[in-house]
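Participant: Okay, predicted coordinates and the sequence, questions at the end:
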Amino acid sequence: MKHAPFNVLVLCTGNSARSILAEALFNHLGGGRFTAYSAGSQPSGTVNPVALETLDKHGVPLPEARSKSWDEFAAPGAPEMDFIFTVCASAAGEACPIWPGHPTTAHWGIADPAHVEPLAARREAFETAYRQLARRIGAFVTLPLETLSAQEVAAAARRIHEEGEA
């Protein structure tokens, strides 16, 4: 496996909520070992304001948050990814582009907080998604990735997801 910084892409359908949270958390918790990006199969074009509010509340920066297509990361000249995580079931089930470099992939399903009503419940749903992602990403960024095989990384990512579900 290569050495840090590792490129991570977090995918969801709309790239407005969960994947935005995960992108910011990987960059924040990764301590310079990770460069994270997020994208969607059908990007909404806007970032959910409650996602930005949640990040701000926790002091997690994402200065250039934007909803974008995963096609940007499959195009020539795009950064080569080491790891790809899907955080919603619909993106996990879609036919993904062919990613250069054969990155390690894992699915970390998180319930969609974006359409929960009323607003107070939506804010709590974003908090729940934030906590779940922070726990999983916090565990992943501490792995000795430089010394693990792709299969070992994939197995560790599955364990982290399963423990996060418990």
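Facilitator: Nice, I can see it.
Participant: CA only for contacts and neighbour counts going forward, please
Facilitator: Fine.
Participant: all strands for this protein, in order.
Facilitator: Remark: strands assigned in the chain by DSSP state E are 6-12, 34-40, 83-86, 104-107.
Participant: Give me the helices and strands touching the lengthiest helix in the chain, please.
Facilitator: Using DSSP state H, we find that the single longest helix of the chain is helix 119-140. Helices and strands touching helix 119-140, as assessed by 3 or more CA pairs under 8 Å, 6 or more residues apart in numbering; DSSP states H and E, comprise helix 18-29, helix 49-57, helix 150-165.
Participant: then this one, side by side with the first:
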Amino acid sequence: MHAPPYNVLFLCTGNSARSVMAEAMLNVLGDGRFKAFSAGSFPSGKVQPPAAELAQAFGYHAPLRSKSWDEFAQPGAPAIDMVITVCDNAAGEVCPVWPGQPVTAHWGVPDPVAAEGDEEARRRAFEAAWLRLRRRIDLLLALPLEKLDRLALQQQLRAIGQTAAADER
């Protein structure tokens, strides 16, 4: 039996949009069962304004910041239960060795920062990324975590990334 909350680390290369949106969303929806964090392998150092606006409109009011995944491999960092990559670059990178061997999964989400076009097109890209993350986080929240062993949890988390991606095409 795991004593809540489950600590979830969302990773992306720049830690400026997708991973910070996932962090905010899970912290709002997690209802004390989860504590979400985000980080990047090469953090940009700033959170994209549309990502921060979506998080705030959703009810997340803690400061969001772009930070390195090294912070979570340091002594005294929170023990991470789950590591979820949300960008394809981060999924292929060699991650630090996390204490406690958290389960890992990849939930690829197209980068809204790379969206081309006018301000409206960019906003739509951020909203699409937000909705894709929301569907996946809803599936995570529905898992009977207390009944899953480590291997079953890993399989379920990975299936969320694959099933949701297939549904969204």
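Facilitator: Nice, thanks for sending it over. Being a predicted model, the structure only gives us computed values, none of them experimental.
Participant: Quantitatively, what TM-score do the chains reach?
Facilitator: Taking TM-score structural alignment, normalised by the length of the first structure as the basis, the two superposed chains have a TM-score of 0.95; 165 aligned residues with a CA RMSD of 1.1 Å.
Participant: most packed of the helices and strands packed on helix 119-140 of the first structure?
Facilitator: For those, the largest average neighbour count (mean count of other CA atoms under 10 Å) is found in helix 18-29, namely a mean of 25.
Participant: and it, how far from the second structure on average?
Facilitator: Following superposition, helix 18-29 of the first structure is found to deviate from the second structure by 0.6 Å on average (mean CA distance after the TM-score superposition for the first structure).
Participant: Over in the second structure, find the residue span that helix aligns onto.
Facilitator: Under TM-score structural alignment, the match for helix 18-29 of the first structure in the second structure covers residues 18-29.
Participant: So for residue 124 of the first structure, which of the helices and strands packed on helix 119-140 of the first structure sits nearest?
Facilitator: helix 49-57 (9.6 Å; CA to CA).
Participant: outside of stretch 60-69 of the second structure, which residues touch it?
Facilitator: Stretch 60-69 of the second structure is contacted from outside by 11, 14-16, 20, 24-25, 27-28, 38-47, 52, 55, 96, using CA atoms under 8 Å, 6 or more residues apart in numbering.
Participant: and the residue nearest to residue 96 of the second structure when sequence neighbours are not counted, what is it in contact with?
Facilitator: Leaving aside its sequence neighbours, residue 96 of the second structure sits nearest to residue 73 (CA to CA, 6 or more residues apart in numbering; 6.8 Å). Each residue near residue 73 of the second structure by CA under 8 Å, 6+ apart is listed here: 96, 97, 98, 99.
Participant: Top of the residues you listed by number of neighbours, please.
Facilitator: Neighbour counts for the contacts of residue 73 of the second structure (other CA atoms under 10 Å) peak at residue 98, which has 17 neighbours.
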